[in-house]
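In: Pasting a predicted model and its sequence here:
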Amino acid sequence: MNFELLSFNLTNPTLLFFILGVFAKYVKSDLEVPAASKNFISLYLLFSIGFNGGSELAVTGITTEVIVSLLFGMLLALIIPLYSYFILRIKLNSSDAGAIAASYGSVSAVTFVSAVAFLEMNNLKVGGEMVAVMASMEFPAIIMGVILLNLFPDKKENAPVQWKGAMKHSLTNGSVLMIFGSLLIGFVSDSSQSIGIKHFTSDIFKGFLAIFLLDMGMVAASRFKAFKKQGSFLLLFALLVPLFNGVCVAFISQFITDNVGNRLIFSILAASASYIAVPAAMRLVAPKADPGIYIPMALGVTFPLNVTIGLPLYMQIIHG
């Protein structure tokens, strides 16, 4: 690995705020980001990414590469849960395995945000279509999770799966709706008028990201304790499977696009795991699945792994 790149990433101010959040939790500090502020910052980050991505997409247009990128992203969201499920079934029941598999087939918007910031720090551009790719990877993973739960249920589980509610939630949950809506608005907006909100959509982005990651550090540290009860199997899965996904896609993505930024985003999306949209849907699909397992895996292990080691590792592979 390029250790200069790793060092560069670890000295990124936004990532250092994440580490500060972890430290604050472990020393039991009373440091806290108010709940109302968290919600606003989350919406702002999704809005900013979506709007800027739509503006970029308006410039490049809907090309063959854009369509191929969307299809590739959705294919990843279907394939990753498939093999993840059967690995997890070695130790887990169908409900828990299905929920975790869907989470790892889906994506983390916060990891995506961190990757965009990482690219900006390296003076690299990402195509606007990658915002659409990220948003479109939520529901295929949920669909595959539902299919697996239906095809391979535990003998004890005969309850019907609530397809309609799960599919509706995957398409209308707040994060997906906000980023898709902002993408569309950015795409159709007049460029001369969009300049008027540039200071809000771009200039303050990294400051809000730093505060958001501070809070994420505190949340991740609190959730990580759940693994003391689960043994090493899930910890190894949360570490090794994302790295495997990211490394493989870092190599395969060269056949999809030549854009280095887009290739890194593909890699980080494949390596990330959802801890918002998919868990919410899994409450409907798999009510017996334990959220105390799959949420800490995604947020307490896989997210920190990706933003510290994953990003520079995948970038090194992409550069060859």
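Out: Sure thing, it's come through. Numbering: from 1, shown residues only.

In: C-alpha only now, for contacts and for neighbours.
Out: Fine.

In: Tell me which stretches of the stretch 101-250 of the chain form helices.
Out: Counting by DSSP state H, counting those that start in this stretch, one finds helices in the stretch 101-250 of the chain at the ranges 109-121, 129-136, 138-151, 163-172, 174-188, 191-194, 198, 205-224, 232-252.

In: Turn those into TSV, including mean neighbour count and distance to Pro291.
Out: As requested, these are arranged in TSV below (neighbours: other C-alpha atoms under 10 Å; distance: least, C-alpha to C-alpha, whole Å):
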stretch	mean neighbour count	distance to Pro291
helix 109-121	20	19
helix 129-136	24	22
helix 138-151	23	15
helix 163-172	16	16
helix 174-188	21	19
helix 191-194	11	41
helix 198	13	39
helix 205-224	21	11
helix 232-252	19	13
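
In: what about the most centrally placed residue in the chain, distance to Phe187?
Out: In the chain, the centroid-proximal residue (C-alpha atoms, centre = their mean) is Ser108; its distance is 1.5 Å. According to C-alpha to C-alpha, to the nearest Å, Ser108 stands 23 Å off from Phe187.

In: picking that back up, reformat the helices of the stretch 101-250 of the chain as CSV; add distance to Leu5.
Out: Output for the helices of the stretch 101-250 of the chain, formatted as CSV (distance: least, C-alpha to C-alpha, whole Å):
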stretch, distance to Leu5
helix 109-121, 10
helix 129-136, 23
helix 138-151, 30
helix 163-172, 36
helix 174-188, 30
helix 191-194, 34
helix 198, 30
helix 205-224, 19
helix 232-252, 16
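
In: how about the ones you listed, which one is nearest Gly292?
Out: Minimum separation from Gly292 across these (C-alpha to C-alpha) falls at helix 205-224, 8.2 Å.

In: residues in contact with the closest one?
Out: Residues outside helix 205-224 that contact it (C-alpha atoms under 8 Å, 6 or more residues apart in numbering): 13-15, 17-26, 32-33, 38, 41-42, 45, 48, 113, 117, 295-297, 299-301.

In: Put this next to the first one:
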Amino acid sequence: MDIALSTLLSPMVLFFVLGLGAALLKSQMSIPEAFAKGLAIYLMMSIGLKGGVEMSKSELSWDIAFVMASGVALSFLLPMIAFSLLRFTTRLDRTDAAAAAAHYGSISIVTFVAASQAVAASGLVASGHLVAVAALMEVPAIITALLLAGRGGNGAGAGGPSERGELAREVLLNASVVVLIGSLLIGWITGEAGMERIAPFFVTPFQGVLCLFLLDMGLSAGRGLSNGWRQLEPGTILFGLYMPLISAGLAALAAWANGMSAGDAALLITLAASASYIAVPAAIRLALPKARPSIYLTLSLGITFPFNLIIGLPVYIWLGKLVAG
């Protein structure tokens, strides 16, 4: 209960709720798109640099390698589970189900950033290599979704060599992957001494920038719900609420098997429970052009993201403490 209250009453969640409420009430409040993209790049750079600095303090080990492998395995497995559930419990066709499933195998870096702050506020310590795990979990889910969609004739695009090359660039070189991995490497190379030089820009203002970005995310989520909810049947809406919990349970088992600390376990669980709304939609637009954004974006951004931010984070931190003993 203490974790839940501290999360719910944190400035970042309250700013998200402000944006969500403003959008649902049809307020004209908005944040310029270019400014919002700048905020997203800043957050990814900051979290990548911090993760790289933490990784520079310790040597790579088999334990870290196993955690990374667990993250990749989850990113391949979760879309299969999500796809099966969507096909069994909803009337979505194969293409829409595969497109939505891809979002639930990949990750939301903003949810991860918010979880990092919530974990720190709970007095737990997390390792820097979880940032690398986040970057690794961006891509496998998209590959799984394309296989599930049946690339031969179920609305899949990118059929020729040039289209496949464009899709590969979109998947492997999208902004979130490049910025995260690049910042992680820079932080790893420069270490704590390098971070001290840029701390006034990347450390001190971080939480304020996160509040601004979550205000914008609240506005986007609210507008997505207002515009897309009519295309979501009850079974699809419920999927957006229970799928994160299924993913969290599987990640908790992986964290327990790897003997992870409470802070690291909470972040791995959050990564698995989150749903992408930046990297995956861009790739899906290329690979599955017949899939409906009004379904997969409304699910990931309008339903699962608010659920994770408001309700999920305290549960995932509790689970992290539970599996760590």
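Out: Yep, it's here. Keep in mind that this is a model prediction, so the values were computed, not measured.

In: quick one on the thing from earlier: filter the contacts of helix 205-224 of structure 1 to the buried ones?
Out: Buried members of the contacts of helix 205-224 of structure 1, counted by 16 or more other C-alpha atoms under 10 Å: 14-15, 17-25, 38, 41-42, 45, 48, 113, 117, 295-297, 299-301.

In: picking up where we left off before, tell me which of the helices of the stretch 101-250 of structure 1 sits nearest to Val307 of structure 1.
Out: helix 109-121 (6.8 Å).

In: what's that closest one aligned against in structure 2?
Out: The aligned range for helix 109-121 of structure 1 in structure 2 is 109-121, by TM-score structural alignment.

In: Would you mind getting the average deviation of the matching stretch from structure 1?
Out: After superposition onto structure 1, stretch 109-121 of structure 2 sits on average 0.9 Å from its aligned residues (mean C-alpha distance after the TM-score superposition for structure 1).

In: Mind listing residues that contact that stretch?
Out: Against stretch 109-121 of structure 2 from outside (C-alpha under 8 Å, 6+ apart): 7, 12, 43-44, 47, 125-126, 134, 263, 266-267, 270-271, 274, 276, 305, 308-309, 313, 317.

In: Under the alignment, what does Ile310 of structure 2 map to in structure 1?
Out: Residue pairing (TM-score structural alignment): Ile310 of structure 2 is matched to Thr308 of structure 1.

In: can I assume its match is in contact with Phe8?
Out: No: with contact defined as C-alpha atoms under 8 Å, Thr308 of structure 1 and Phe8 do not form a contacting pair (10.2 Å).

In: picking that back up, select from the contacts of helix 205-224 of structure 1 every entry located in helices.
Out: Counting by DSSP state H, the part of these found in helices is 13-15, 17-26, 38, 41-42, 45, 48, 113, 117, 295-296.

In: hmm, back to that, is it possible to mark the buried ones in the contacts of stretch 109-121 of structure 2?
Out: Here, 16+ other C-alpha under 10 Å leaves 7, 12, 43-44, 47, 126, 134, 263, 266-267, 270-271, 274, 276, 305, 308-309, 313, 317 buried among the contacts of stretch 109-121 of structure 2.

In: Now, those that are in strands?
Out: Using DSSP state E, no member of these falls in strands.

In: residues contacting Lys91 of structure 1?
Out: Phe233.

In: Of the helices of the stretch 101-250 of structure 1, which is nearest Leu78 of structure 1?
Out: Nearest to Leu78 of structure 1 among the helices of the stretch 101-250 of structure 1 is helix 138-151 (5.5 Å), distances taken as C-alpha to C-alpha.

In: neighbouring contacts of that closest one?
Out: 74, 77-78, 81-82, 85, 94-95, 98-99, 101-103, 105-107, 161, 163, 166-167, 170-171, 176, 277-278, 281, 285.

In: post-alignment, that helix versus structure 2, mean distance?
Out: Averaged out, helix 138-151 of structure 1 is 1.6 Å away (mean C-alpha distance after the TM-score superposition for structure 1).

In: go on, stretch 238-248 of structure 1?
Out: Stretch 238-248 of structure 1: mean distance to aligned residues in structure 2 after superposition is 1.3 Å, counting by mean C-alpha distance after the TM-score superposition for structure 1.

In: How far away from the center of its chain is that stretch?
Out: 13 Å (C-alpha atoms, centre = their mean, to the nearest Å).

In: which residue packs closest to Tyr316 of structure 2, ignoring adjacent ones?
Out: Ala266 (5.5 Å; C-alpha to C-alpha, 6 or more residues apart in numbering).

In: and that neighbour, what does it touch?
Out: Ala266 of structure 2 touches 119, 316-321, counting by C-alpha under 8 Å, 6+ apart.

In: rerun that using 7 Å as the cut-off
Out: Going by C-alpha atoms under 7 Å, 6 or more residues apart in numbering, Ala266 of structure 2 touches 316-317, 319-320.

In: Leu267 of structure 2 too?
Out: Leu267 of structure 2 touches 112, 115-116, counting by C-alpha under 7 Å, 6+ apart.

In: Including distance to Leu253 of structure 2, could those go into CSV?
Out: As requested, these are exported to CSV (distance: C-alpha to C-alpha, whole Å):
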residue, distance to Leu253 of structure 2
Phe112, 19
Ala115, 19
Ser116, 20
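
In: For Ser183 of structure 2, state which of the residues you listed is nearest.
Out: Phe112 (15.8 Å).

In: measure that closest one to Ser226 of structure 2 for me?
Out: Between Phe112 of structure 2 and Ser226 of structure 2 the distance is 25 Å, computed by C-alpha to C-alpha.

In: rewinding a little: tell me how far the residue nearest to the centre of structure 1 lies from Leu183 of structure 1.
Out: Counting by C-alpha to C-alpha, the gap from Ser108 of structure 1 to Leu183 of structure 1 is 17 Å.

In: Then Val307 of structure 1?
Out: 24 Å.

In: Please apply the same query to Ile293 of structure 1.
Out: For Ile293 of structure 1, the distance to Leu183 of structure 1 (C-alpha to C-alpha) stands at 33 Å.

In: what's the answer for Lys164 of structure 1, then?
Out: 26 Å.

In: again, but for Pro291 of structure 1
Out: Applying C-alpha to C-alpha to Pro291 of structure 1 and Leu183 of structure 1 gives a distance of 30 Å.
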